[in-house]
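Colleague: pasting the sequence and the predicted model now:
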Amino acid sequence: MIVLRYVRRVSMERLDRRAFLRRVLGVAGVSALMAACAGGGGATPTPTQAPAATPTAAPAPTPTSAATPTAAAAATPTAAATVSREPIRIGILLTLSGPASPNGEANQRGLRLAFEEAGQAIAGRPFELTIEDSAGQPDQALAKARQLIEQRRVHLLLGITLSNEAAALRDYLHQNQIPTIVTNAALQALTRDPKMRSPYIFRISYANGQYDAPVADYAYNKLGYKRMMGFAADYAAGKEELAAFKARFTKAGGTWVDEIYSPMGTQDFGPYLQRIQQQAGNIDAVFQFHGLSSDAIRLVVQYEEFGLKDQIPLIASGATTDDSILPEMGDAAVGLVSGTVYTASIDRPENKKFVETFRQKYNRVPGQVDYLGYLGGLVARAAIEEVKGNVEDKQALIQAIKGVRIQGPAGEFHIHPESQGPIHNIYICRVAKRGDGTFYNEILETIPNVDDLSF
């Protein structure tokens, strides 16, 4: 468990990460917490509880965020309501160890930045973040959620990395009426299935296929691909992503020739690439999904080495062309077309500020999952501001989340009133290389206001 309490003014521009932790946690807690958070590039953190400072109330600071979150008028507490001066308790549950840890670590980077930008208080109340590691295991996710809710008594839960974790947590969160903002798990049914939806659960990431279906339209109508096959990782997300692309492509008039799946952790894609090569002359392109993973990196590199890149174009999922892993794929990624809800090359003042702030803090370019963590933090802050800090009023808080509208790094964001899922702009991109040798996603087309019920 990691506990961060934001109770005093800290200038984030002037403190490096170690100094910031020393100011917030006290000298005794720095070593343990730094060890717990070591390495954003794959190191496995061992969460430990850090000593916390005594919370004190302070006037609300002027936000310094790259975006200004606001919430539409919803269930605002009455003027007579008494707002507690105790810290707002926010739980963050992410996969921070195991194979999926890069996703959890990226989400955590974005979440921390969003809350650090709030200063020492939100709506005049100090707040604390308690971060727990689910290790990518549904049973552990449920156990950690119980700790956050029953022991830490959090007012709000954010995070949830994997779809199987979301499925395991849904009933518990619903029964305990915990306002929850999902920042990564993309299980379609969570927001698309009326039987699985909960009035307490919101998703700001996306449903599997939400950004792939528009790419299918683009492949058929703009790139002229009429016959395609699919290649995906053999797990729930891979199957849902591929099915969404296939459904939209065939609806547009295309022919689906074949589909193949590889287990996660595949080192040698040769046998699968050979099957694709056998379709040369019979297909125009291949749609691919292997998530934000080392599998995706290996596949793209081996696809070029196998001689297929110039023979049968690869249409990638947005996770594969995430800005954060483009350097590892190098020239093999150049030319890949994909769809995404975020890329660092979005030309908006809010995004330029976000990228610069993120780069200064983490010495890296933000990727889609970093952004989604950041967006989740902005949504939480906006909702808390809307209820004037009265997070004990759960009904007011969930109405505030439902009404949030944010002009953020990727454009306007809001929640679908029926599904409680996200409404995003979808960016169709092509990977390109700059003169200085760096790689980026060149935006070809922007499709506005794509919701999770649109495919």
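Modeller: Cool, the structure landed. Numbering: from 1, shown residues only.

Colleague: please count neighbours and contacts with C-alpha atoms only from this point.
Modeller: Will do.

Colleague: from memory A135 sits against P102, does it?
Modeller: No - shown here, A135 and P102 do not form a contact pair, counting by Cα atoms under 8 Å, at 11.3 Å.

Colleague: find the residues that touch each one of the two.
Modeller: Shared contacts of A135 and P102 (Cα atoms under 8 Å, 6 or more residues apart in numbering): L96.

Colleague: neighbours of G437, how many?
Modeller: For G437, the neighbour count with other Cα atoms under 10 Å is 11.

Colleague: check D193 too.
Modeller: Neighbours of D193 under the rule other Cα under 10 Å: 11.

Colleague: ok, it - contacts?
Modeller: If you count contacts by Cα under 8 Å, 6+ apart, D193 has none.

Colleague: relative to G373, how far out is it?
Modeller: Between D193 and G373 the computed distance is 24 Å (Cα to Cα, to the nearest Å).

Colleague: ok, and here's another one to check against it:
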Amino acid sequence: MTKTRFLRPLPLATAVVFAFAAVPAVAQDTVKMGALATLEGAFTVLGQDGIRGVELALKERNYMAGGKKIELVKGSSNGSPDSAVSAARKLVEQDKVQLLIGPLSGSEGIAVKDYAKTQLQTTFLNGTSGAQEATLSSPAPNFFRFSTDGAQWSAGLGSHSFAKGYKKVVVVAEDYAFPYSQVAGFMMEYCKAGGKVADKHWVPIGTKDYSSVIAKLPADIDAVYVALGGSDAVNFLTQYEQNGGNKPLIGGTITVDQTVLGYKGKRRDSLIGTPASSPIADGNDSAAWKKFVADYKAAFKDGFPSPSLFAHGYYVNTKAALDAMDSVKGDLSANHTALRNVLSTMTLKTPTGDVKLDGNRNAIANMYLTEVAKAADGSLYNKVVKVVPNVNQMLGLSKAEFDKMGIGSRTNPECK
């Protein structure tokens, strides 16, 4: 009797309820977004502000896009390509993120771009990795960069530095892909104007002692072009001051970013007047930038006096993902075909102007020529000298001219 009773067919409505109850609930209305940044190592402070940029873009939308809830999953690297790929692999293959924002550092971007080719079900949007090769060399169809590259960030700086009277300089830069791009962008203009680069000193990320480099700086140079970031920049600036360095500096983009300008020391005020170029400028007086700064300050009491380029870059790429999600109403079917079509063709409204992508899915955007200045409250900021509009990855050159120059490296370009 007992067996017969339990084998008797259930009513249809009850069977349907049991059938659904037996299947694990799948949150079809939730999209997982990964944020990969350097939350350890020499660039930790940079990565923390990058995450603030992601969170700000999500806060503006109440963590919603395309009618779906966005669940944020964070991943950490230390600035090395291997750590970035390891973190990306965890986010994609274990955490199952569908969208990934990052990474932060130059060589990381090249490695993550190559990894993206093996994970076509996921859409990758750059964080702030500035290596030219991330999009110029064998680009991945699912890797998008709305934050431009390091060579683009140098627009206007070379010719401006030469006009200031800096006819001969020495380069001090970290030894990896992003500074190669930065130096190449600077030197393209600087050498064309007639400037000479006497030497280049490439140092490992995380260098603590710069005494040997400082000792080798010749007396007959007009300035030192410094392309260091995070604690590397602070260590160099401090030791340059302690060793009596008195030559003017030309700043690589992240050398005079807010992640460095807030450091304490006598040499800090010596940075006043230092020229640099960047995708952002603290002194930008546009309404869109001022709103971005105000929103950043309101959201992050532990942030910088003004958002760093890392907060900006991660914000811009996250906003692109969210805007595209809205455009396709959250449709991520067929390996995100509709989403990627929108990303490739959209005009993105950002705090620094409109951004469009080129055929390699790399941003065309405004750049800002700046000089360090002191605000009324004593903080340092980058005032705008000039806006260089719509800088593309070819730096205004024809393809033939750009190909002849080539991608930046330890030895390319040269002008001694």
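Modeller: Structure's in. What do you need? Because the structure is a prediction, the values reported are computed rather than measured.

Colleague: which part of structure 1 matches the lengthiest helix in structure 2?
Modeller: Longest among the helix segments of structure 2 by residue count, using DSSP state H, is helix 309-327. The aligned range for helix 309-327 of structure 2 in structure 1 is 368-386, by TM-score structural alignment.

Colleague: residue ranges for the strands of the stretch 251-400 of structure 1, please.
Modeller: Ranges of strands within the stretch 251-400 of structure 1 are 255-262, 285-289, 314-316, 337-340, based on DSSP state E, counting those that start in this stretch.

Colleague: excluding sequence neighbours, find me the nearest residue to I315 of structure 1.
Modeller: Nearest residue to I315 of structure 1, sequence neighbours excluded (Cα to Cα, 6 or more residues apart in numbering): F287, at 4.7 Å.

Colleague: aligned partner of that neighbour in structure 2?
Modeller: Aligned by TM-score structural alignment, F287 of structure 1 pairs with Y225 of structure 2.

Colleague: cool, and R248 of structure 1?
Modeller: Under the alignment by TM-score structural alignment, R248 of structure 1 pairs with E189 in structure 2.

Colleague: helix or strand: which one has its match?
Modeller: According to DSSP states H and E, E189 of structure 2 maps onto helix 177-193.

Colleague: now that helix on structure 1. Mean distance?
Modeller: Mean deviation of helix 177-193 of structure 2 relative to structure 1 after superposition (mean Cα distance after the TM-score superposition for structure 1): 2.6 Å.

Colleague: list the buried ones in that helix?
Modeller: Neighbour-count burial for helix 177-193 of structure 2 flags 177-191, 193 (criterion: 16 or more other Cα atoms under 10 Å).

Colleague: which strands and helices sit next to the strand or helix carrying M34 of structure 1?
Modeller: In this assignment (DSSP H and E), M34 of structure 1 forms part of helix 27-36. Using 3 or more Cα pairs under 8 Å, 6 or more residues apart in numbering; DSSP states H and E as the contact test, the elements touching helix 27-36 of structure 1 are helix 17-25.

Colleague: so the helix it packs on corresponds to what in structure 2?
Modeller: Following TM-score structural alignment, helix 17-25 of structure 1 has no partner segment in structure 2.

Colleague: same for that helix, what does it pack against?
Modeller: Packing partners of helix 17-25 of structure 1 (3+ Cα pairs under 8 Å, 6+ apart): strand 2-6, helix 27-36.

Colleague: looking at those, which one is packed in the most?
Modeller: Per residue and on average, the most neighbours among the helices and strands packed on helix 17-25 of structure 1 fall to strand 2-6, with a mean of 22 (mean count of other Cα atoms under 10 Å).

Colleague: the stretch 51-200 of structure 1: strands as residue ranges?
Modeller: For the stretch 51-200 of structure 1, applying DSSP E, counting those that start in this stretch gives strands covering 68-71, 88-94, 127-133, 156-159, 180-182.

Colleague: and those as TSV, adding mean neighbour count and distance to Q188 of structure 1?
Modeller: As requested, those are exported to TSV (neighbours: other Cα atoms under 10 Å; distance: least, Cα to Cα, whole Å):
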stretch	mean neighbour count	distance to Q188 of structure 1
strand 68-71	20	26
strand 88-94	26	19
strand 127-133	23	23
strand 156-159	27	16
strand 180-182	26	12
